[in-house]
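**Q** structural data only, the sequence is not supplied:
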């Protein structure tokens, strides 16, 4: 992908992004404490027929921080970035936190989306009440304490949690770390902690409805971060046209099974 470009929003903050290819715009939104670099491989694969744009969410990669983190703030920032670049009727792919941002953008009408692709996404990150498809609140609180006391080690542990046992070989792990993690700036600890708090507060279940765009849901059955039941719930509530529940796969299927994801993503993107 091309190196970072940046634009300045109306409030003076910057949004950075990478892009490659030409054709219909495909916008990819990354997950918590990562950056648009996570999509380097997939963007280069799909750039033969799509203009693939991978922004860094606020407070991540090369994008400026927010004073107050809320899902609506991330949605507004990426929506304004799309307006500045004059990106119309894109296909929108979101992974994990990025999936929540993408879904919020469509629900708020911030994007006239042709297709919405939700990878390892949940409407509600925490367990609570009758919602069993999230992380226990105690585990999330422990993670926050660990981010404050041993930040880099906690991020490394979280990276490994994305994969089921035996899902990737050690050489592939090193390769992913090189292009997806080490190629980008690590978020400041306060931004990661604030964004984790955003995830803990967000509950989109009451807003879910059939959307005006075609929806794809893809989830690893062995996801240890967002249980696959969350993906099944989204697929049912959004009347998803395409549902892929991947056996033996964890939180980041495009890292461990790039060939399969390219095939499934192309098939969906070719639908009208």
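**A** Arrived safely. Please read all numbers here as calculations on a predicted model, not as lab measurements.
**Q** all contacts plus neighbour counts: C-alpha atoms, from now on.
**A** Will do.
**Q** grab the nearest non-local neighbour of residue 23.
**A** residue 50 (4.3 Å; C-alpha to C-alpha, 6 or more residues apart in numbering).
**Q** and that neighbour, how many neighbours?
**A** 20 (other C-alpha atoms under 10 Å).
**Q** check contacts around it.
**A** For residue 50, the contacting residues are 21-26, by C-alpha atoms under 8 Å, 6 or more residues apart in numbering.
**Q** now swap in residue 5 and tell me
**A** Neighbour list for residue 5: 16-18 [criterion: C-alpha under 8 Å, 6+ apart].
**Q** in CSV: those residues, plus neighbour count and secondary structure.
**A** Formatted as CSV, those follow (neighbours: other C-alpha atoms under 10 Å; DSSP: H, G, I helix; E, B strand; the rest coil):
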residue, neighbour count, secondary structure
16, 23, strand
17, 23, strand
18, 21, strand
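**Q** okay, strands next: where are they in the stretch 1-150 of the chain?
**A** Secondary structure of the stretch 1-150 of the chain (DSSP state E, counting those that start in this stretch): strands at 5-8, 14-20, 24-29, 50-55, 91-95, 115-119.
**Q** would you list those strands in CSV and tack on distance to residue 247?
**A** Output for these, formatted as CSV (distance: least, C-alpha to C-alpha, whole Å):
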stretch, distance to residue 247
strand 5-8, 37
strand 14-20, 31
strand 24-29, 24
strand 50-55, 27
strand 91-95, 18
strand 115-119, 14
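**Q** and the comparison structure, right after this:
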């Protein structure tokens, strides 16, 4: 059974998280504008053999906002939440923005972190000189303007874009959309805009984390983050396995739940 919990941080703010299952700890970090509910089907599949902890990033879901939304700010909240939850021997899965936060957390967690999984993750979200594998900054700025005008419409459009180009639309997409937008609050305005600003500013291409068994999974049809960004990480990170999934977009654990759950279960053994 997956239970919704809260932990209170040292500064009085709360982090919301979903937890359940038994076994070694698997932490799930969601992407921009979403919440831990995006992992609901995956949590149900993996909780039979893992203790799942899926936090809402600060200002998302039911977690309190904060004075900043840089990668280090998100990571600091999650680290403290895991400390309070008594999480040891951790496997960490980050998706999209959550994958960038996961990269930020590698050194913070130290030897407690045993395995790393990056799903649809990039070291640099926007295009820069020498880096064509991102979104044009103008497109991120346009999303920011849409979010200011109508957060719900902007987030729904962004969510559906994650499945563009998929060869088969999985039945969980509409269910997940309902949970995300009807059963949970939208992210705070400060978190939505701050997260987009972080996506524009963050550049982890020179990050050199320690040797760590790592699975990098990316959909070939990803319309948000080009697969070449994931390939870059696979070449850069020691002990990385690269999985390119045909016919899958930005959220493979929704569009191809069973397939992805099997890949993850094999890697986590």
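**A** Cool, got the structure. Everything numeric in this text was worked out from a predicted model, so none of it was measured.
**Q** mind checking the TM-score on these two?
**A** Put the two chains on top of each other and the TM-score (TM-score structural alignment, normalised by the length of structure 2) is 0.95; 269 aligned residues with a C-alpha RMSD of 1.6 Å.
**Q** filter the contacts of residue 50 of structure 1 to the buried ones?
**A** Neighbour-count burial (16 or more other C-alpha atoms under 10 Å) applied to the contacts of residue 50 of structure 1 gives 21, 24-26.
**Q** could you dump these to a markdown table with distance to residue 177 of structure 1?
**A** Converted to a markdown table, those look like this (distance: C-alpha to C-alpha, whole Å):
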| residue | distance to residue 177 of structure 1 |
| --- | --- |
| 21 | 24 |
| 24 | 29 |
| 25 | 27 |
| 26 | 24 |
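**Q** just these now: which is nearest residue 85 of structure 1?
**A** Closest approach between these and residue 85 of structure 1, by C-alpha to C-alpha: residue 25, at 11.0 Å.
**Q** show me what contacts the closest one?
**A** Contacts of residue 25 of structure 1 (C-alpha under 8 Å, 6+ apart): 50-53, 87-91.
**Q** wait, residue 77 of structure 1 sits on residue 58?
**A** Yes. Using C-alpha atoms under 8 Å, residue 77 of structure 1 is in contact with residue 58, at 7.5 Å.
**Q** more crowded one of the two?
**A** Counted by other C-alpha under 10 Å, residue 77 of structure 1 and residue 58 do not tie: residue 58 has more neighbours, with 25 against 22.
**Q** quick check, the more buried one in contact with residue 70.
**A** No. The criterion here is C-alpha under 8 Å, and residue 58 of structure 1 misses it with residue 70 at 10.7 Å.
**Q** turn the contacts of residue 5 of structure 1 into a markdown table, columns for distance to residue 150 of structure 1.
**A** Shown next, in a markdown table, are the contacts of residue 5 of structure 1 (distance: C-alpha to C-alpha, whole Å):
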| residue | distance to residue 150 of structure 1 |
| --- | --- |
| 16 | 27 |
| 17 | 29 |
| 18 | 30 |
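**Q** overlap between these and structure 2?
**A** By both residues aligned by TM-score structural alignment, their matches' C-alpha atoms under 8 Å, these still in contact after alignment to structure 2 are 16-18.
**Q** before we move on, back to that, nearest to residue 4 of structure 1, of the contacts of residue 25 of structure 1?
**A** Nearest to residue 4 of structure 1 among the contacts of residue 25 of structure 1, with distances taken as C-alpha to C-alpha, is residue 53, at 10.7 Å.
**Q** what sits against that closest one?
**A** So, once contact is read as C-alpha under 8 Å, 6+ apart, residue 53 of structure 1 ends up touching 17-20, 25-28, 43.
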